[in-house]
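# below is the structure, and that's it, no one-letter string:
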């Protein structure tokens, strides 16, 4: 437009000024254009002032201060349409330049967010970076990003820019906050002071409040809301627009996918960590179980196979004064990690009491006293057999707290069940334990102990009585070594069917 004005000035010898009238009393007009180096000569005709109203933009005053080659009014009439069109074109160019600049900023923002989400493992720091960029590009004063945590069932504040006075968590059912309402309803809201709830949440009655749900939409379908992103207040004092909402919704979609990916990664890492911890617990538990074949006081063999990585079955062997041999096998109710903890406590306590107490019954009484509170709090119980073989006296003295599978296998092939003397530990009470004794032929008789998991395995394969099958194998193998007998017992269920059972498998054979 400047070139057009200069052409007119040269053609008509005109002195021209264009101003925007002042709107405040006493204020000076804003000069948009004036002929360079020209002053108004009163001897020349003029001035002529014309009001010009462009299609886009404010009202203008066109002053033709002088003209050498034509009357000022003719110059004004010739310039008016040119100024109107030129000013409109300039405004239009400025508008589209601004729009292009804004779109570029938005595209750059989306690209930057993609980079941030793709390069960070820390969702909290990533969320703060993204929120700050969104706030700056969209001209907001403050912002907050909320993520739903299913464990407490609350919206947790993942990031904020500018303090909005909110707490770190919100109930999704809170009726007084836009954030909770947007999460519940899954729809965006542009609110201002017309909504009282927005005033309370934004903290400034004149502010605009843009709240958009963060949704995760997997390829298989089933979109769900996983959080909310808020922008509070405009730097220019205006309101958020539908275009702002559309951009923030696109950003929220990116964040939703990132939140779900982050959750899946954390879940996977947690499972891997738990698996490593369980493997470590398994290794530690197996190290607590003694290698029966290395027991020097008797010929023995044992095996423990938990149905999970850790379990509640165990056995122990003790060398006692006078050449006596202590033999213990226990089965904690249930299985897995809780029973493994009880098993560890039992083994630790038994290792002390077996050497302190004078009789098997006394050992179980002390175990009951040590474990009763823990068993009661976990609603578990413990079946345990503890026998003391005295090779010199030829006697096996035992206390049996509810353990069903304890047998003496004689050299002539007969078996004798070593029946329970008391209920399981956790039921009987510390004053209830008794003991029994049977004859024992050292070097000939076998002590056979096993837990429910072994016969239960056989029952699942259609054998009517798993215990009978185990005793038949033990009788046939009674002249073999304890380790060979153990192998034969576990070969009864050598396929993988036992792995789906709900109980651990343990067996112990002692020839003392």
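Yep, it's here. If you're wondering where the values come from, they're calculated on a predicted model, not measured in any experiment.

# all contacts plus neighbour counts: C-alpha atoms, from now on.
Fine.

# for the stretch 201-350 of the chain, what spans make up the helices?
242-288, 337-356 (DSSP state H, counting those that start in this stretch).

# could you dump the ones you listed to a markdown table with distance to residue 452 and mean neighbour count?
Formatted as a markdown table, the helices of the stretch 201-350 of the chain follow (distance: least, Cα to Cα, whole Å; neighbours: other Cα atoms under 10 Å):
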| stretch | distance to residue 452 | mean neighbour count |
| --- | --- | --- |
| helix 242-288 | 19 | 16 |
| helix 337-356 | 15 | 18 |
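
# hold the first one in mind and look at this next one:
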């Protein structure tokens, strides 16, 4: 019966062999869990597996040669250590990735804060109000102004696709490029054309939509051009008419040969132009339905009599009562007086 019995307590030789296989499997599993945490599997990984297998075979033979030695606790301990090390490694890795994301967001936030206007332009006869509501801490919306002189103002509202550092860097590039367009700021179509040339080829799979308006209080006109952007709105107080400024060219960036055209309207005291990003019309109202262009027009008409700041706040409050999936930026410029003598700025 000697060949049928292993250690004491009635355990068979076959049972001991099964336990030896468990030990081998545990140690190899420990190696499989630990080694890839420190380096990519390669020739060293095969060497480690071979050595562990060899050590396990030696321990198993020692068990047969020396009664009373049991390698099972060692194998089980190695397995527990490997599993614990794996869990800790993954936790530390998640923490490192989280800190990296937080650092990226903080960097993008600083970039974004540096590109938004510090204040609003002040022109005799024109009241300008702006609101910026990011969906996340780092958004892709952008707006800026060029004060040509005391009677002329150019407004740009843009929406950079994406979020985070890439969108913030593109927005900062857009700010610099827009600020350099003062010589052609009275021509929104030319401004967009030049911005498109600057942005073309500088990034992949991203783009910019934009709306550009130039208000001239001396000529009593507003000129407008768009680049793949939702149509802006012009309120004509004398006729109580809401005009959609739908002139649109291609997106900024992807197409070098894109062209843009101006539309021109007269303005009188009480008229205003509203530029906004698509987050305003894509958000849902209290009924759970997207606001849409017609819904926006209804809200605008219902609040015409309000002061610009109150008007903008009510517009945002009404439009953003439901689910919002994008950033929201809007700029309102209302004409208060016209025909004011104009002196060129320095």
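Cool, got the structure. Bear in mind the structure is a predicted one, so any value in this text is a computation, not a measurement.

# and the TM-score between them?
TM-score for the superposed pair, counting by TM-score structural alignment, normalised by the length of the second structure: 0.73. Supporting figures: 297 aligned residues with a Cα RMSD of 3.5 Å.

# out of the helices of the stretch 201-350 of the first structure, the one nearest residue 89 of the first structure is which?
Ranking those by their distance to residue 89 of the first structure (criterion: Cα to Cα) puts helix 242-288 first, at 24.5 Å.

# compare the helices of the stretch 201-350 of the first structure and give me the one nearest residue 412 of the first structure.
Nearest of the helices of the stretch 201-350 of the first structure (Cα to Cα): helix 337-356, 31.2 Å.

# which elements pack onto that closest one?
For helix 337-356 of the first structure, the elements it packs on are helix 242-288, strand 313-319, strand 325-332, helix 360-378, judged by 3 or more Cα pairs under 8 Å, 6 or more residues apart in numbering; DSSP states H and E.

# residue 242 of the first structure versus the closest residue to residue 212 of the first structure other than its chain neighbours, what's the distance?
Nearest residue to residue 212 of the first structure, sequence neighbours excluded (Cα to Cα, 6 or more residues apart in numbering): residue 188, at 4.3 Å. Per Cα to Cα, to the nearest Å, residue 188 of the first structure is found 10 Å from residue 242 of the first structure.

# do the same with residue 332 of the first structure
From residue 332 of the first structure to residue 242 of the first structure the distance is 64 Å (Cα to Cα).

# what's the answer for residue 319 of the first structure, then?
From residue 319 of the first structure to residue 242 of the first structure the distance is 83 Å (Cα to Cα).

# ok, now residue 410 of the first structure?
Applying Cα to Cα to residue 410 of the first structure and residue 242 of the first structure gives a distance of 90 Å.

# for residue 351 of the first structure, same thing?
74 Å.

# one more: residue 335 of the first structure?
Distance from residue 335 of the first structure to residue 242 of the first structure, by Cα to Cα: 58 Å.

# repeat that for residue 437 of the first structure.
89 Å.

# repeat for residue 381 of the first structure
For residue 381 of the first structure relative to residue 242 of the first structure (Cα to Cα), the value is 65 Å.

# surely residue 177 of the first structure meets residue 199?
No - Residue 177 of the first structure lies out of contact with residue 199 (Cα atoms under 8 Å); the separation is 9.9 Å.

# tell me what the helix or strand containing residue 90 of the first structure is packed against?
Residue 90 of the first structure belongs to helix 72-119 when assigned by DSSP states H and E. Here helix 72-119 of the first structure touches helix 2-12, strand 48-52, strand 60-67, helix 123-137, helix 242-288, going by 3+ Cα pairs under 8 Å, 6+ apart.

# ok, which stretches of the stretch 201-346 of the second structure are strands?
Ranges of strands within the stretch 201-346 of the second structure are 208-216, 221-227, 232-236, 241-245, 263-266, 272-276, 328-335, based on DSSP state E, counting those that start in this stretch.

# which one of these lies nearest to residue 117 of the second structure?
strand 328-335 (12.0 Å).

# how far off centre is that closest one?
Offset of strand 328-335 of the second structure from its chain centre (Cα atoms, centre = their mean, to the nearest Å): 23 Å.

# next one: stretch 131-139 of the first structure
Worked out by Cα atoms, centre = their mean, stretch 131-139 of the first structure lies 27 Å from the chain centre.

# likewise for stretch 120-137 of the second structure?
Distance, centroid of stretch 120-137 of the second structure to centroid of chain: 22 Å (Cα atoms, centre = their mean).

# buried stuff in that stretch?
121, 123-133 (16 or more other Cα atoms under 10 Å).

# same check on stretch 298-306 of the second structure?
299-300.

# end-to-end on it?
14 Å.

# the first structure: matching residues for that stretch?
The alignment of stretch 298-306 of the second structure onto the first structure (TM-score structural alignment) spans residues 472-480.

# got the angle for the helix holding residue 90 of the first structure vs helix 123-137?
For helix 72-119 of the first structure against helix 123-137, the angle by axes from the mean of the first three to the mean of the last three Cα atoms, to 10 degrees is 180 degrees.

# can you check which part of the second structure helix 72-119 of the first structure sits on?
Under the criterion TM-score structural alignment, helix 72-119 of the first structure matches nothing in the second structure.

# quick one: map residue 397 of the first structure onto the second structure.
Under TM-score structural alignment, residue 397 of the first structure pairs with residue 223 in the second structure.

# skipping adjacent residues, who's closest to that match in space?
residue 264 is the one closest to residue 223 of the second structure (Cα to Cα, 6+ apart), at 4.4 Å.

# aligned to that neighbour, what sits in the first structure?
Checking TM-score structural alignment: residue 264 of the second structure goes with residue 437.

# all set now, cheers.
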